[in-house]
Every structure is written in C-alpha cells, then in structure tokens.
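Student: coordinates only, no sequence provided:
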C-alpha cells in the first residue's frame, strides 16, 4: 500500500512539475488558445439593432478599461460576407489596423501580425445571426502577445502548486480509503491465521471456518480443510497401525521369551515361532509400504506375465497343501496401468488366501479377464457374518489351514484402492470368489 501511495505521489508531482515547466518556460504556448477563447466569448456578446446591424460588443467590466487604455492590445472588427466593415473596437484600431491585419476574408482563420511594432495574434470566427437567417457576420479579434504574457503571469507557479497540493491531498485520501479497505479485506485472513494457529494434533477435528470469508478465499480455505482431513486420516491410520502392530507382536515375543526362560529346547518349535514372527513383520512392512501413495510407480502392466509369475511363485505352497493351481487366461486387459510389484503382492495374497482355505485335492483358479482378475477356490466359503470383517487388519478367518498374520486381504484392499480398482468377495457355491475389477464402480459383496 505504501509503495502504491509513494508511486502515486511521485506521478502527480512529476505532472505538476511538467506543467509548471511548460508554462514557466514560454507563456506564449497558450497564446493561440487564449486568442480563440477571447474571440469566441466576444462573438457571443455582440449586440444588434432592430435592422440586424451590430451596434456594440458587451466587453466584461473587468477588462473594459483595457480596450480604453491600450486600444491596440485588444482589437476587434465585424464584417460581412462581402468584407464590408460594420463595427470597430475603437477609432485608433480602425486607423492602424487595416494596413497590418489580414484582409477581412469571410472564413475562420488565424495569423500572427505586427501592428506598430507590437506582435499580435489574430483569430477570425463567425458570429451567430440575430434572426437565424442565411446572412453571416464575421468577427476578427487581435490580441497582443504581451497581453497574453500578462494574463498568464504566475499561472505556472499557481497551477504547479495546485497540482502538488492535489497530489498530497489525493494521497492522504487514497491512503485513508486503502487503510480501511485493506483492514476490512484482511480481517478474514487474520481470523483464519488465528484459527490455523489453534489446530494441533491434540485437538483433532478443528477446521478453518468459511463464514464471512470472501468468495475468492473460500476455495483456498476448503482446500486447506481437505488437506487437514487427509493428514488427520493418515495420522489416525498410522496410530492404528502402530497399535495393531504392537498388539500382534507382543504375544509371540512373550511366548518366545517364556519358552527360553523355561528352558524349552524344542528347536523346531522355536524355528516355527520365529518364522511366524518374521512373517508378521514382513506383512507389516508391506502394509506400511502400500498405504503410502508415493511408494507406487505406475507403468503399463503385462497382466498375463504377472499371472504366470504368481502361479510359479506359489506352486510349491500349493503342492505342499495338495491343491492344484490353475491359471486361466480368458482375455488380457489393455491400457491398464499400475505398480507391477504392488499388483504382484495383491494377486499373490489372494491366491495364497484361497490355497489356505481350499480342500486337499481341489483346485484354485486364477482367471484373467478383459476388465477383471478372479481368484476362486472350492472351500467352505465365507460365513455371512464374516463379510463385515473380511478386510480388517489382523483378523483371521476360521477354518484356514495355515496360520497367517491376518494382513493379506487388508494389503489387497489398500493396493486396489490406491489404483482406483474395486475388490469384492462373494460365495460361489461351492467356495469363495474374489474379483479385482478394473472398473471403479462398486460391486456387491465387498468394498470398492
């Protein structure tokens, strides 16, 4: 605001100095304009008699003395279209003017002449007809240059001073208006700053208010509130993740400590417990990675290659469980992008979960379609009450053959949501079917 006010003051000051210099340097800059102004005013003051002949010009009282004391400094004459002279300002003017002034030509004109050594400016203008008829009269006015200088003496200083005073007053007025205007405009910003300062992790749910906020600021406030909501959600997920991890790791660690304190030397059992604990830690690391959007590297996916890679990777597990693993390539999705390693983890967890519930001697099918990937087993299926907890972290479904960490399906859901895909589950009778749809629309039987 101060920069603008100073710039405005400097601008007006330069204008005032320019006008002062212009007038101070040569007052004759305005002589032609002054001559025209005098001629126009006198043309409106011509008096006529009953026959329409000009009788006199009503010169203002404040300058009437000038025409009497200096008859050659202000001279005028009226003539008609034939150049016939009808009225003179004075006898002295009539005596010396015809030999020096321009001829009485019936047209508007201006010139510079010398009358007895006195430089003068001459202007010819038309006079309005008293009766509005076609007859036209002309007024020729001569104004001496020294008279113009006298008229404008001190005008430069006065006008420059007036402009400077106007600049100061306008800056003061503008400054006062801007002060109150900016104060009103910035009041919501000050309030928002105070509200933002009260937002802390210990006081979740606080948001910036939009009441009284100008329309231009509302998108910024709403975006800030949305960012706060995302941060709070992420922080809440991290707290829940840490709490769940601590809870799940506390029990196996306590069991290991107890076995070692009791002198349990069953090495095989200890190895199994350590393997289970390692599996939980590994799943926790994977879950932490897939919940972070910056971990994903999106690129064109080779779906068929990933399906075969998952089947090859889990073939030993399926063989130990006595379950057949059948890849079924019906069609290949085109143009779908995503993170290859995340998709591998998603399909691996779905197939591994199906192997854990599939009866011995049955098959688990991994089917690739144009817009979906389907994993199906022929096990006992999913109890209706278990659908609500299917994707909960650390929840393990009853009837599973192996002992998992309870994070596999939670990881699958995180990956699917991060890509905008839809993961759903349903009972296929027999068995359960998990469908990863590449369309964002939700399907019944599971979250989108």
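Tutor: Yes, it's here. What you are looking at is a predicted structure, and each value in this text was computed from that prediction instead of being measured.
Student: for the rest of this, base every contact and every neighbour count on C-alpha atoms.
Tutor: OK.
Student: wait, is residue 77 part of a strand?
Tutor: Yes. Counting by DSSP: H, G, I helix; E, B strand; the rest coil, residue 77 is part of a strand.
Student: grab the nearest non-local neighbour of it.
Tutor: Once flanking residues are discounted, residue 77 sits nearest to residue 88: 4.4 Å by C-alpha to C-alpha, 6 or more residues apart in numbering.
Student: residue 86 reaches residue 56, doesn't it?
Tutor: No. With contact defined as C-alpha atoms under 8 Å, residue 86 does not count as touching residue 56 (10.1 Å).
Student: am I right that residue 435 is in a strand?
Tutor: Yes. If the criterion is three-state DSSP, then residue 435 is within a strand.
Student: run a quick neighbour tally on it.
Tutor: 20 (other C-alpha atoms under 10 Å).
Student: my read: it touches residue 374, true?
Tutor: Yes. The criterion here is C-alpha under 8 Å, and residue 435 meets it with residue 374 at 4.5 Å.
Student: please enumerate the helices of the stretch 101-250 of the chain.
Tutor: 145-151, 155-197, 218-261 (DSSP state H, counting those that start in this stretch).
Student: quick check: which helices or strands does the second one pack against?
Tutor: Think helix 155-197. Packing contacts for helix 155-197, counted by 3 or more C-alpha pairs under 8 Å, 6 or more residues apart in numbering; DSSP states H and E, involve helix 2-25.
Student: quick one: the helix it packs on to helix 155-197, angle?
Tutor: For helix 2-25 against helix 155-197, the angle by axes from the mean of the first three to the mean of the last three C-alpha atoms, to 10 degrees is 180 degrees.
Student: need the contact partners of helix 2-25.
Tutor: 29, 155-157, 159-161, 163-164, 167-168, 171, 174-175 (C-alpha atoms under 8 Å, 6 or more residues apart in numbering).
Student: structure B:
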C-alpha cells in the first residue's frame, strides 16, 4: 500500500477540495454531454432533410417531361440574348453578342439549338448559321412565350421573347430539340449529387460551428451552477444556487436542489447545536465532580477518578473543537506569522513533553513567513499533531517540528502507524486495535476538518522509525 494513501488532497479552494475528495470518478462516453447529443441530433436531422430533398428532386426529374425543367433555363438564355442585340442607325437589328459559355455550349449541340431575330411579320432578320429548322409563325406567336412543333420527324420547342429597346417590335426566338432538353436535364441530374454533397458538407461545417458556439453559451449558466453545487460542503450549507440566466426547463431542478440544501442545513445545524449543548452541559458537571473528588481524602480510587474525569473533560473539549472547526463560518482568516504559532505550540506543550522525557525540537527554515490562516485553527491543528506525536514517542526520544515556506512537518520516533491503518486514522472516533494511548479518536479528525477549511493538504506516512505528518500549504 502506498504510504501516502491517506493523503487528503486539497486544491486552493477548500470547498471545491471537499467535493473532489468525496466525488466518485465518472466515466465519460462520447455522447455523454447534452451539447454533443443536441449537435449530433441536429446534424442527423440536417442530413436526413437533404437526403429527402435529393430523393424528391430525383423522383421529379425521373417522372416529369424534360422540357418542363429545361424551359426555365432556355428562357433565361433567351432574355440574355435579347438584351445583347445591337441596332444600326435605322433601328434595325444588326448583330447580337454571344457570350463564350453560350457559344461553347451551342457548338457542342449545333444540330439541336439555334436562334433568330424576327420582325412582327415573322421575317427572320438575324439567325444562327445555319438555323437548325424553319420556325412556323402561326396564330398569336408573338405573345406565346413557348410552343412546341414538329419538323422532319423531330420535336422542337421555341422560346419567343421581345427585344427590349427596339424602335419597332422585334422578337428573339431560341429553338431547341426535345433531345437537347433531355440531355440538359441529364447533365443537371448527374451533377446534382455532387452539388448536394458539397452543399451538405459546407452546411454541416457552418451549422456545426454555429451550434457549438450557441450550445456553449446555452450551457454556460448550467456549468456555473454545477461548479457552485460542487463547492457546497457541510461547512457552507448556507450557500444557495443562483437562478439567474438558468433556462426555464432547469429552474425547477435548481429550486428543488436549493430546497434540499435548506433541509440539510436545518438538520446539520440541529446536530451541531445538540453537540455543542451536550458538550457544554457535560463540562459543568465534570468540573463539579472534579472539585468534589479533590475535597475527599487522597486514595488510589481518588486518583483513578480524577484521571477518568480529566479524560472525559478532554473528550468534551475535543467535541467542542470538532463542532467549531466543522463550521466554515467559525474561521477568521488573516495573515499570521508562521514562526510565532509554531513556537507558541512548542511552548504550550513543553511541560507535557518534559513529563514524558521527550524533547521538542523546532526547525524553522522560513523566518518571517506569513500565511493566510485562522490563527486559532492553526494552533489547534499543530497542537493535536504534536500531542499525537508525544503520545507515541518513547522516553528519551525527540519530536521534531519543521516549517518552511511551503509546509509544516511533525515527526516522532515511535513505533509508527501500520500502513494498513493509514486510510482510517483521520476518521472520527477511529482507534487502532492495538492503540493503548489515551484519547477517543477525535484529534486527527479535528486536524482533517481544519486543513479542509484552509484548502491545504495533510499527508501521513510511516517512516523508520516513527510517523511523519506533513501539512502542505496551497499555492494560491
């Protein structure tokens, strides 16, 4: 077993430390967080939506005539060509400008596409060379944007649009074969999956980035509440979680948690009040009993009774100390001189050490070191550790107190603590099976509460000989 298995790990913040100490490790899955689940669900919905749209477009292309879809593109080309017609000084159409993309496309389909400029009587003034077919001008052809006719056993479509800016009515007609419309739709349908795939990739990236930022902002208040809840310990049950910025769906949960804290605080205060009252009520009769016994004639029984009364009084004092150090509001933190407190503790227990024929040796390696602590709590912490060391130190040995800028250590030369017992020595009322020293198992439990309140770290380890207790200060 590791010698430091009983270390009470303490980060700078004491409340967070208590939560970290008592919290069990949690295994995190890929979709364990609410944010990842929402993001995955939204991306899946986006993919399904695009798949449905793509399937619908494919179905429409497969079951509707090609000319229905090609007519919009051809109409757009016709309007572009009509705007490019140029006139001579008499206002007659002289030429038109064909863009390179249209020219390239028409060269590939020279036998299936053509255009011509007509006057109001259907006379062709300009035409592609050669024109693929003779366009009929029957009925109200000038006001019929698109019509269908047959020539030489082939089906053609003609798109008629007026030429803007002309002095007289002139019209541009674009002719395409049915085979050309079908080929145009096939080209579109072939490029559509790629276009949809690229669109989906871009949409997923933009959507994912947007959702991540949005979700982080949404869960930020929840994380703040979680961190605040993790810092709530028996020492500060008066803390309540804030409902500010919490989503309405989460407010009942936070409110219920606050109500549970209120009930816990009420029960904890009742327990602490009972403990304090019982200790105070016991202290007075014990003092009276000791006075009555001391007035009696000396006898072996009198000595044993006084010893038992002193032991009970010490236990009562420890109960009071335990009650006080367990409440964070009992501490008054300030900058104190570490060397001064160490010397006070050593002086306070010098007589007890002399009675046991044990030497207290102090080693102060940080003169003038100031630490932020409760002076009374630090005094009790060092006194309990030193008393524990004196209780197990053999006669003629030395108990050493060593202090530097980052820690305080107390070491004795006794038999040492069994490594199997190290995980339990800071538990309340715990005593080793072979422990014959006086006490009720509260001294080290009090030490634990004090270091928790200060955000420090207390480590106990077996040495050769004896036991070493080390208090490490927080880095904050």
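Tutor: Structure's in. What do you need? Since the structure is predicted, the reported quantities are computational estimates derived from the model, not experimental observations.
Student: TM-score of the superposition?
Tutor: Remark: TM-score between the superposed chains equals 0.44 [TM-score structural alignment, normalised by the length of structure 1]; 241 aligned residues with a C-alpha RMSD of 4.1 Å.
Student: from the contacts of helix 2-25 of structure 1, which would you call buried?
Tutor: Buried residues within the contacts of helix 2-25 of structure 1, counting neighbours by 16 or more other C-alpha atoms under 10 Å: 155, 156, 157, 159, 160, 161, 163, 164, 167, 168, 171, 175.
Student: closest one of those residues to residue 347 of structure 1?
Tutor: Looking at these and their distance to residue 347 of structure 1, the nearest is residue 175, at 68.1 Å (C-alpha to C-alpha).
Student: next, work out how far apart the closest one and residue 344 of structure 1 are.
Tutor: Between residue 175 of structure 1 and residue 344 of structure 1 the computed distance is 66 Å (C-alpha to C-alpha, to the nearest Å).
Student: show me what whichever strand or helix holds residue 205 of structure 2 is packed against.
Tutor: With the criterion set as DSSP states H and E, the secondary-structure element containing residue 205 of structure 2 is helix 178-230. Using 3+ C-alpha pairs under 8 Å, 6+ apart as the contact definition, the elements that helix 178-230 of structure 2 packs against are helix 14-22, helix 34-63, helix 66-83, strand 154-162.
Student: give me that answer again for 7 Å
Tutor: helix 34-63, helix 66-83 (3 or more C-alpha pairs under 7 Å, 6 or more residues apart in numbering; DSSP states H and E).
Student: contact partners of the helix or strand following the shortest one?
Tutor: Which is helix 66-83 of structure 2. Next helix or strand after helix 66-83 of structure 2 toward the C-terminus (DSSP H and E): strand 85-87. Strand 85-87 of structure 2 has contacts (C-alpha atoms under 7 Å, 6 or more residues apart in numbering) with 93, 94, 95, 96, 97.
Student: how about strand 85-87 of structure 2: buried residues?
Tutor: Going by neighbour count (16+ other C-alpha under 10 Å), the buried part of strand 85-87 of structure 2 is residue 85.
Student: after that strand comes which helix or strand?
Tutor: strand 93-96.
Student: for that next one, packing partners?
Tutor: In this structure, strand 93-96 of structure 2 makes packing contacts with strand 85-87, judged by 3+ C-alpha pairs under 7 Å, 6+ apart.
Student: was I right about residue 181 of structure 2 contacting residue 71?
Tutor: No. Residue 181 of structure 2 lies out of contact with residue 71 (C-alpha atoms under 7 Å); the separation is 8.2 Å.
Student: the more surrounded of those two?
Tutor: residue 181 (24 against 17).
Student: tell me the contacts of the more buried one?
Tutor: Applying C-alpha under 7 Å, 6+ apart to residue 181 of structure 2 gives the contacts 66, 67, 70.
Student: the strands in structure 1, which residues?
Tutor: Shown for structure 1, the strands assigned by DSSP state E span residues 46-48, 54-57, 74-80, 85-88, 109-115, 118-127, 137-144, 299-300, 324-329, 337-338, 363-368, 372-376, 422-427, 432-437.
Student: circling back to that earlier point, can you pick the most crowded of the contacts of strand 85-87 of structure 2?
Tutor: Scoring the contacts of strand 85-87 of structure 2 on neighbours with other C-alpha under 10 Å, the highest-scoring entry is residue 93 at 19 neighbours.
Student: could I get the contacting residues of it?
Tutor: Contacts were defined as C-alpha under 7 Å, 6+ apart; by that measure residue 93 of structure 2 touches 85, 86, 87.
Student: could I get the residues you listed in CSV, plus columns for distance to residue 403 of structure 2?
Tutor: Supplementary listing: the contacts of residue 93 of structure 2 in CSV, determined by distance: C-alpha to C-alpha, whole Å:
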residue, distance to residue 403 of structure 2
85, 98
86, 99
87, 103
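Student: for these, which one is nearest residue 42 of structure 2?
Tutor: For the contacts of residue 93 of structure 2, the closest approach to residue 42 of structure 2 (C-alpha to C-alpha) belongs to residue 85, at 50.5 Å.
Student: picking that back up, need the contacts of helix 2-25 of structure 1 in JSON lines with distance to residue 312 of structure 1, can you?
Tutor: Output for the contacts of helix 2-25 of structure 1, formatted as JSON lines (distance: C-alpha to C-alpha, whole Å):
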{"residue": "29", "distance to residue 312 of structure 1": "100"}
{"residue": "155", "distance to residue 312 of structure 1": "101"}
{"residue": "156", "distance to residue 312 of structure 1": "98"}
{"residue": "157", "distance to residue 312 of structure 1": "99"}
{"residue": "159", "distance to residue 312 of structure 1": "96"}
{"residue": "160", "distance to residue 312 of structure 1": "94"}
{"residue": "161", "distance to residue 312 of structure 1": "95"}
{"residue": "163", "distance to residue 312 of structure 1": "90"}
{"residue": "164", "distance to residue 312 of structure 1": "90"}
{"residue": "167", "distance to residue 312 of structure 1": "86"}
{"residue": "168", "distance to residue 312 of structure 1": "86"}
{"residue": "171", "distance to residue 312 of structure 1": "81"}
{"residue": "174", "distance to residue 312 of structure 1": "79"}
{"residue": "175", "distance to residue 312 of structure 1": "78"}
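Student: just the closest of those residues to residue 340 of structure 1, please.
Tutor: Of all these, the one sitting nearest residue 340 of structure 1 is residue 175; the distance, using C-alpha to C-alpha, is 62.1 Å.
Student: and the closest one, how far from residue 8 of structure 1?
Tutor: Distance, residue 175 of structure 1 to residue 8 of structure 1, using C-alpha to C-alpha: 10 Å.
Student: can you check residue 415 of structure 1 too?
Tutor: Residue 415 of structure 1 sits 60 Å away from residue 8 of structure 1, going by C-alpha to C-alpha.
Student: okay, the two: which has more neighbours?
Tutor: Between residue 415 of structure 1 and residue 8, counted using other C-alpha under 10 Å, residue 415 has the larger neighbour count: 27 against 17.
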